[in-house]
Every structure is written in C-alpha cells, then in structure tokens.
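*Asks:* Below is the structure, and that's it, no one-letter string:
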C-alpha cells in the first residue's frame, strides 16, 4: 500500500489497484497549495463526516473523476441531490465488499454538519480489509472504548488518527487509541492547519514511542509505503 498525505486529514491510499481519497480539504488549505486536485484521479472518495475541513473539495473531485462516494447515508444522499449519484451509503456497524476490499463504517465521537448547516448524519470512521492488509481511518474523534473492538476483530497494518487536540484527540489520547485498536504504526492527521491545533511534532512522536507505537508524519505531498 502507498499513502500520500495531502494536508490536514486528506490522504490518498493506493491499494489493490485502486485509488482511495479520504476527506479532501485541499484548495482552501494554504499549507496544501502545491497539491493539484485534478491530479488525484481517485476511484473512490470516502468521507468520514460532513464538516467543511473534510468535504471542501469533494463535490469538485467527484464531478471530474466519476469516483464512487462512500460515506454515511445522510452524506451520500446530500450529494445525490446534487446529481452525484455514484454513491454507496453505509451506517454504523455495516460493511460492504468493494473491488478493493471490504469497508466497515465504525463509530466516532464527533459532530457532523455540512457548511450550509445541513445535517451530516453521525460521524464515523472506516476499517478497510484488503488483500494487502487491513487499516483503520478513524476520522475526527475522541478517544472511545469502541476502539478496543477493532483490536478484537482485526490485525491492523496501520491506523490514521487525528492528533491535533482541541477539536479531536491530542497526542496523549491518540497514543492510547493506537494501543486500544492494535496499531503499531500511526499516520497522524488533523494537526497544524489552524492555530488551535498546532502541535509539537517531536513531543508527539515521543508520546507515541512511549506506548510502543511509531508515529508517521509525512510532509504534504509525500508518499510513503505501508
């Protein structure tokens, strides 16, 4: 698997011959000014929840790419009303087999509404099983005991967790989340984009290391193998 960090919580994962784009917030993010969204060419766009810093570029990318949207029922329905009908809705605890693997929509503790105030359903995360390994993208969330259920059922290659604090878990809770879900490698997201979520990256890595977890913080635009 290859993962490209696109800034904030936006990541592109290449797995099983498909390109999965998560939570595209790119053009409004000055830190990601060198990322060209028309170059991403996703086959699937996965949205964890409806906040603007996770869906800002979703409509544009879905239109140009023809990608299939995977998200909760409310988000898929909202985009369907805009004519973007290539969508597959999930709800918490449900899973479905896609060409690249099996996607399960799992709990997250967070709010969710679109920038226009429309209801975005309940926030969630994804556990994705593929022939190349299983991984967990938590979306924005607090630390929750539900994460222990992931370790009970899956063996993760890695997890993608927010670490910026203030609106989500900070490094202390995220390191515990990694332990609970069974991830020995974590890609940190949702940090440094706005003043309240600027972190000390060296201190964050040390916090994870104390729990026996490697925290990966790729540069925006950098691709890493996982």
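*Replies:* Happy to help now that I have it. Bear in mind the structure is a predicted one, so any value in this text is a computation, not a measurement.

*Asks:* use CA for all of it now, contacts and neighbours both
*Replies:* Will do.

*Asks:* check contacts around the spatially closest residue to residue 140 that is not a sequence neighbour.
*Replies:* Leaving aside its chain neighbours, residue 140 sits nearest to residue 168 (5.7 Å; criterion: CA to CA, 6 or more residues apart in numbering). Each residue near residue 168 by CA atoms under 8 Å, 6 or more residues apart in numbering is listed here: 110, 140-142, 162.

*Asks:* hold the first one in mind and look at this next one:
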C-alpha cells in the first residue's frame, strides 16, 4: 500500500491495484503549487464533505480520469449535475465492498455546504479495509465519543486525522481520537494551509511523542509505503 500526500487533506492511497484519492484540494492551495493535478488519474475519489477546501479539483480530475466518486447522496447528486456520471452514494453507517477493498462511512462532527451555499448533507469520515490493513480517514471533525465505536468493530492500523485546530480537532484532541479508535499511528492533515490553521510542527511532534503516538507529517508530494 502506497500513500502520497498532495496537501491539506488530500491523500492518494494505492491499494488492491487501484488508486483512491481523498478530498482533492490542490490547484487553489499555494502550498501545493508543485503538484500537476492533470497527472492524477485515480480510480476512485472519496469525499468527506462539501466544503471548497475538500472538493475543489473533483471536476477537473474526473474529466482526466473518469474516477468513481464515493460520497454522501447530496454530494454525489450535486456533482452528477456537473457531469460526473460515475458515482456511488452512501450515508452514515453504510458499507460497500469493491474489488480493491471495503469502505464504511462513519460520522464526523463538522459543517458541510457547497461553494454555492447549498446543502451538502452530513460530513463524514471513512473506514477503509484493503490488503489486510484497516485505516480511518477522519475528514474534518471534532473529537467525538462515536470514535470509540470504530475500535469496537475494527482494528485500525493507522488514521488520517486533522490537527490544525480552529475548524477541526487540534493535536491534543487528535491524540485522544487515536486512543478512541485504537491506533498509535497518525497521519496529520488539515494544517498550515491557511493562517487560521498554522501549527508549530516541532511542538505537535513533541506532544505526540510524549503521548506515545507516532505522528507523521508529510511533505507535499511525498510517498511512503506501508
């Protein structure tokens, strides 16, 4: 399984012979100016919610890839009206299996609306199982006791979690969230992109280390194998 970071909350996971892209916000992100979005040709795009900083490049990437869009019903139908024909709507608590793995949609505590102000359904996270590994993509969320239910059903190997604070969890709540879902390995996201979510990376690494957690902060464009 390979993981590549494209800035903000956007990750590409290559697993089971497929490329799965999460929350593409690349071209408007000045920190990701080195990324050529037209080279991205995922097989699946998973969207956690409808905010601009998570969906900005969906249409462009879809035109280049015809990727299969997976999100809630409102997001799928909104993009369908914009020409996205390949999609699968889900809702909270639902699961679906594909050849490369399974996806369960889980709750997130946040807001969600489209750039035009219309209703984008409930925000979510995802639990993904593939290649013998299970990971949690939290999306934009606050700390919630619902995360403990994830640990009751799954053995989470690693988790993508927001750590930028202000709009989502900060590092301290993300560490509690890691305890709740039962993992020691956190891949940080949703930080540094805007002034509101700037962090001191040395400080968050120190806090995570003291809590006995392995926190990974990617360089944009960095790929790891796990």
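*Replies:* Cool, the structure landed. All values reported here derive from a predicted model rather than from experimental measurement.

*Asks:* For the two chains, what TM-score is obtained?
*Replies:* Remark: TM-score between the superposed chains equals 0.98 [TM-score structural alignment, normalised by the length of the first structure]; 226 aligned residues with a CA RMSD of 0.8 Å.

*Asks:* sorry, back to before: now, among the contacts of residue 168 of the first structure, which is nearest to residue 54 of the first structure?
*Replies:* residue 140 (9.4 Å; CA to CA).

*Asks:* show me what contacts that closest one?
*Replies:* By CA under 8 Å, 6+ apart, the neighbours of residue 140 of the first structure are 48, 108-110, 123-124, 161-162, 167-169, 190.

*Asks:* So it: helix, strand or coil?
*Replies:* Assigned by DSSP: H, G, I helix; E, B strand; the rest coil, the conformation of residue 140 of the first structure is coil.

*Asks:* Residue 149 of the second structure - that's part of a helix, no?
*Replies:* Yes: per three-state DSSP, residue 149 of the second structure lies within a helix segment.

*Asks:* That one and residue 134 of the second structure: what is the separation?
*Replies:* 15 Å (CA to CA, to the nearest Å).

*Asks:* Check residue 85 of the second structure too.
*Replies:* Computed as CA to CA, the residue 85 of the second structure to residue 134 of the second structure distance reads 29 Å.

*Asks:* With residue 216 of the second structure instead?
*Replies:* To residue 134 of the second structure, residue 216 of the second structure is 17 Å away according to CA to CA.

*Asks:* same question, residue 189 of the second structure
*Replies:* 18 Å.

*Asks:* more crowded one of those two?
*Replies:* residue 189 (25 against 18; other CA atoms under 10 Å).

*Asks:* Quick one: residues contacting that one.
*Replies:* 7-9, 160-164, 217.

*Asks:* ok, now with 7 Å
*Replies:* 8-9, 160-163 (CA atoms under 7 Å, 6 or more residues apart in numbering).

*Asks:* Of the contacts of residue 168 of the first structure, select the buried ones using a PyMOL command.
*Replies:* Of the contacts of residue 168 of the first structure, the buried ones can be selected in PyMOL as follows, counting by 16 or more other CA atoms under 10 Å:
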select buried, resi 140+141+142+162
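
*Asks:* Between the contacts of residue 168 of the first structure, which sits nearest residue 44 of the first structure?
*Replies:* Checking these against residue 44 of the first structure with CA to CA, the nearest one is residue 140 at 19.6 Å.

*Asks:* Walking through the first structure, point out its helices one by one.
*Replies:* With DSSP state H, the ranges of helices along the first structure come out as 52-55, 58-65, 73-80, 147-153, 171-181, 201-210.

*Asks:* Take those helices and lay them out in CSV including mean neighbour count and distance to residue 195 of the first structure.
*Replies:* Formatted as CSV, these follow (neighbours: other CA atoms under 10 Å; distance: least, CA to CA, whole Å):
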stretch, mean neighbour count, distance to residue 195 of the first structure
helix 52-55, 22, 14
helix 58-65, 16, 24
helix 73-80, 19, 28
helix 147-153, 15, 28
helix 171-181, 22, 16
helix 201-210, 16, 14
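
*Asks:* can I assume residue 106 of the first structure is in contact with residue 124?
*Replies:* Yes: using CA atoms under 7 Å, residue 106 of the first structure makes contact with residue 124 at a distance of 5.5 Å.

*Asks:* Tell me which of these two has more neighbours.
*Replies:* Per other CA under 10 Å, whichever of residue 106 of the first structure and residue 124 has more neighbours is residue 124, with 28 against 25.

*Asks:* the strands in the second structure, which residues?
*Replies:* Applying DSSP state E to the second structure gives strands spanning 2-5, 11-15, 18-22, 44-46, 68-72, 87-90, 95-98, 101-107, 124-130, 133-137, 158-162, 185-189, 214-216, 223-225.

*Asks:* What residues sit buried inside the last one?
*Replies:* Which is strand 223-225 of the second structure. For strand 223-225 of the second structure, by 16+ other CA under 10 Å, it's residue 223.

*Asks:* and it, what does it pack onto?
*Replies:* strand 2-5 (3 or more CA pairs under 7 Å, 6 or more residues apart in numbering; DSSP states H and E).

*Asks:* And for the first one?
*Replies:* Packing contacts for strand 2-5 of the second structure, counted by 3+ CA pairs under 7 Å, 6+ apart, involve strand 11-15, strand 223-225.

*Asks:* how about those strands in CSV, adding distance to residue 176 of the second structure?
*Replies:* Shown next, in CSV, are these (distance: least, CA to CA, whole Å):
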stretch, distance to residue 176 of the second structure
strand 11-15, 22
strand 223-225, 25
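
*Asks:* quick one: which of these is nearest residue 24 of the second structure?
*Replies:* strand 11-15 (7.8 Å).
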